[in-house]
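[1] Return atomic coordinates for the entry below.
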Amino acid sequence: MIKVNFNAEVDEARAQKILAEIKKDKMGGWMELPRKYDMGEFARIKEAAKKINEESEYLVCIGIGGSYLGHRAVIEALRPKSETKIIYAGNSLSRRELEWALAKVGDHDFSINVISKSGTTLEPAIAFEAFKKKLVEKYGAEEATRRIYATTDAKQGALHDEATENGYTKFVVPDNIGGRYSVLTAVGLLPMAVAGVDVDKMLKGAAEAVETAVEPALNYAFMRYALDAKKYDTEIFASFEPSTVYFNEWLKQLFGESEGKDKRGILPDSVIYSTDLHSLGQYLQDGRRNLFETIIDFPTDDLNAKIVAAVRIAHTGGGIPVLNISVTSFDEKGFGELIYFFELACAVSAKLIGVNPFDQPGVEKYKLELHKLLG
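    Modelled structure (predicted):
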């Protein structure tokens, strides 16, 4: 269960109106997803994960942004045990990184999970071509086809068409769920299942959060709204677990892409303590007072608990508002709850400042300019 240590002034009428708007939105499908998941597809995901585990030493997950950050966050945080290792590709245009990933796979048995709603995003498209070529060279065209799993649009798009034409195993990126809200769809569930994450337990945690996370999520959203009105325009997400660095990265994408529009939105940043107490900690203690801190408090040992308490006392005393969000378990259930909590709080936060939580026009502008430069 998610708990917060603060009480915002929640306008209940406005909150309920916003919740209804999100639920009716064409991109609000994630709100009821944990309780209404397509169990037929869920069974196919687990069956595919079993097959990949049996025949591959590596699964190459190809995607960028919402197509990879969420499941990488969970896998790296929980460090589950699986004979099949996950390698990430297609999340940058670095030739060095692509060559490193190809060399890492080497002559080992591997499969590919390419994740893209359209199939035209440049970074994953380049990586997919490189790994597909390696797959065909190693296994031949027919066996290579069996080892490609495409998570894409249900009806259209370049990747959908290629997968249909070649007979790749397909999973769906739902039309009513955007990338950064898609962790609990096949986008995230297949890689997590392959890595050894208990996806049943994760969905159970998220399903419970549909009921239990609403009140704390509204509290958090309205608290952020109040702080923004007082010119606290930067939020520092703080964790005391080094393995959660990619969870922080997912949070930065979630809030940055959802809120950062029309010259509005709180700038999201992150730290990992106690490491960053010896670097950015100085700025947080004595720098500009335009920021607030949100501590994600996982169950921990006594020493870390004392560090959490010391940070809260020091930073509050230094003039920083410090919010505390705690989750009861550092496991699949806890992360299922936490993911749903932040998705809901983020969507409400965006609505409070009058922007669309589900589009990303700035990202599309960069893509357009890049395509122009590439001819």
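
[2] C-alpha only now, for contacts and for neighbours.
    Fine.

[3] Count the neighbours of Thr300 for me.
    Residue crowding around Thr300 was assessed by other Cα atoms under 10 Å; the count is 14.

[4] and it, that's in a helix?
    No - read with DSSP: H, G, I helix; E, B strand; the rest coil, Thr300 is coil and lies in no helix.

[5] Tell me who's in contact with it.
    Thr300 makes contact with no residue, according to Cα atoms under 8 Å, 6 or more residues apart in numbering.

[6] Quick check: Val136 vs Glu142, distance?
    With the distance defined as Cα to Cα, to the nearest Å, Val136 ends up 8 Å from Glu142.

[7] Next, the structure of the following sequence, for comparison with the previous one:
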Amino acid sequence: MAAKGITFDYANAMSTMIGDQHGITEKELKGLQGKADAAHKRLQELRTSGKIGFFDLPYDDNLVRAFMAISNDIHRNFENFVLIGIGGSSLGALCMINALCSSIHNFLDAPKRRNRPRIFIMENPDPDAVKELLDILDLRVTVFNVISKSGDTVETMSLFMHIYNIIQRRFSKAALSKHFIISTDPEKGVLREIAVADKMKTLPIPPNVGGRFSVLSSVGLLTAAAAGIDIQELLAGAAEMDKRCSSSKLTENPAYLNAAIHYIAHTKKGKNISVMMPYSSALRTFSDWYAQIWAESLGKRMSRAGKEFFIGQTPVKALGAIDQHSQIQLYVEGPNDKITTFLSLAKFNKECKVPKVFQNIASLNHLADKDLGELLNNELIATEFALYKAKRPSVKFILDELNAKNLGGLFYLYEVQTAFIAELYDINAYDQPGVEEGKKATHALMGRDKKEDKEKMKEVRAYLKEKKSHKCL
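    Presented below is the predicted three-dimensional model:
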């Protein structure tokens, strides 16, 4: 399935390459088409009814204009932009910055950054990391984008409260409206209440878009715009991919086809692990974004029909060529329980040739005058080959180049793929009950005084008592 921009190569997942035991047969794909048609119909219903909103994010022109206005203000007045968020509120933005900005963006002088601010992501409430960052930032020229749809994300709100207090004490309460931009629910929630009370700029997170599907909303796009990334191209790429993913036929829809391959590999071939392995350092954090959307959407105990079945593939992150020297030994000779996805670039943005040195050393002469991009892509082919020989399935997405349009298309493809495979599994891709259990326990441990917190704390104390009865070394 080839197209300009993004090409999907799935040959090495098929039985014609690696055999029937571990490869997908044409019969198996054809046999899934009826189920695929029903899943497609269900997704179309969710889209047209407005219950699931990520499908239509590429077409919100009004929101783009709002981003551009705010980002222009950021460029004029600030040298540092700090995103405060976690999970779906940070991973997509981090991926866009790593993929589309210089890897040394924050080290460049302002003119070389095109006068764009330095970009920092504050995700984890690790006191050492938080203090280290705040100690080096000139807060007079720093703006913070706080992202929480619900407004009660414990990590994000704790970080926000800490920095809110610093800004208010160091400058004034009036300064809060200058130094904070709030992305949250458009109508409700404690974060919106705070923003309105302190006259902070706000951007809406659509109520029908879940966090891990929100990269192409205000959650990801403001950070991208602040960094000078062309957000219109990001959305254009997503809109183009929407058209490519409009057919219910598996062989005409790259998102559905990859979902079907992973579904069959998991349910019929025993591939319980999905490895994401970019051969591009710039795409390294796409694997982090993928790990969340795949794990949190698909790791479920119950089907929609109420059947307990504990479903889901475990996503694993790798990076070529680095992890050829760590993980590939396991993938080639360990348990045949994985399907690997490679991400590759047909063309890198820069050239870097190996010079003709050490010509008296015959064992190095074949490397001379070759580009490092050629080396990296040949290493990918070599890894594909090793997996193929060991009858291990793999697929590959090839980007003709790494740009905003292709990255937007890749995000959108994987969102559709995740939604579609969830329909094949008959699970809800948009909730996360397993995460909620930990959230509730955290609030109880931190002393929140609601009735449900008191009940939860009884459970936690019983757990800690039982745990204490066991010895530690």
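
[8] Tell me how they score on TM after superposing.
    Counting by TM-score structural alignment, normalised by the length of structure 1, the TM-score of this superposition works out to 0.95. Behind it: 372 aligned residues with a Cα RMSD of 1.6 Å.

[9] Neighbour count for Val136 and Glu142 of structure 1, which is higher?
    Applying other Cα under 10 Å to Val136 of structure 1 and Glu142 shows that Val136 carries more neighbours, namely 15 against 11.

[10] The more buried one -> structure 2?
    Counting by TM-score structural alignment, Val136 of structure 1 corresponds to Gln168 in structure 2.

[11] residues contacting that match?
    Under the criterion of Cα under 8 Å, 6+ apart, the contact partners of Gln168 of structure 2 comprise Ala174, Ala175, Leu176.

[12] so which helix or strand takes in it?
    Assigned by DSSP states H and E, Gln168 of structure 2 belongs to helix 154-170.

[13] That helix vs structure 1, average offset?
    Aligned to structure 1 and superposed, helix 154-170 of structure 2 gives a mean residue distance of 1.7 Å (mean Cα distance after the TM-score superposition for structure 1).

[14] how distant is that helix from the center of its chain?
    26 Å (Cα atoms, centre = their mean, to the nearest Å).

[15] what's the following helix or strand after that helix?
    Beyond helix 154-170 of structure 2 in the direction of the C-terminus, DSSP H and E gives the next helix or strand as helix 176-179.

[16] Summarise which helices and strands that next one is packed against.
    Counting by 3 or more Cα pairs under 8 Å, 6 or more residues apart in numbering; DSSP states H and E, the packing neighbours recorded for helix 176-179 of structure 2 are strand 142-147, helix 154-170.

[17] Turn those into JSON lines, including distance to Ile182 of structure 2.
    What follows is those, written out as JSON lines (distance: least, Cα to Cα, whole Å):
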{"stretch": "strand 142-147", "distance to Ile182 of structure 2": "5"}
{"stretch": "helix 154-170", "distance to Ile182 of structure 2": "10"}
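
[18] show me what contacts whatever residue of structure 1 lines up with Phe144 of structure 2?
    Taking TM-score structural alignment, Phe144 of structure 2 has Ile112 as its aligned residue in structure 1. By Cα under 8 Å, 6+ apart, the contact list for Ile112 of structure 1 reads Leu59, Val60, Cys61, Ile62, Phe131, Lys132, Arg147, Ile148, Tyr149.

[19] how close does the fourth one sit to Val187 of structure 1?
    Spelled out, it's Ile62 of structure 1. 11 Å.
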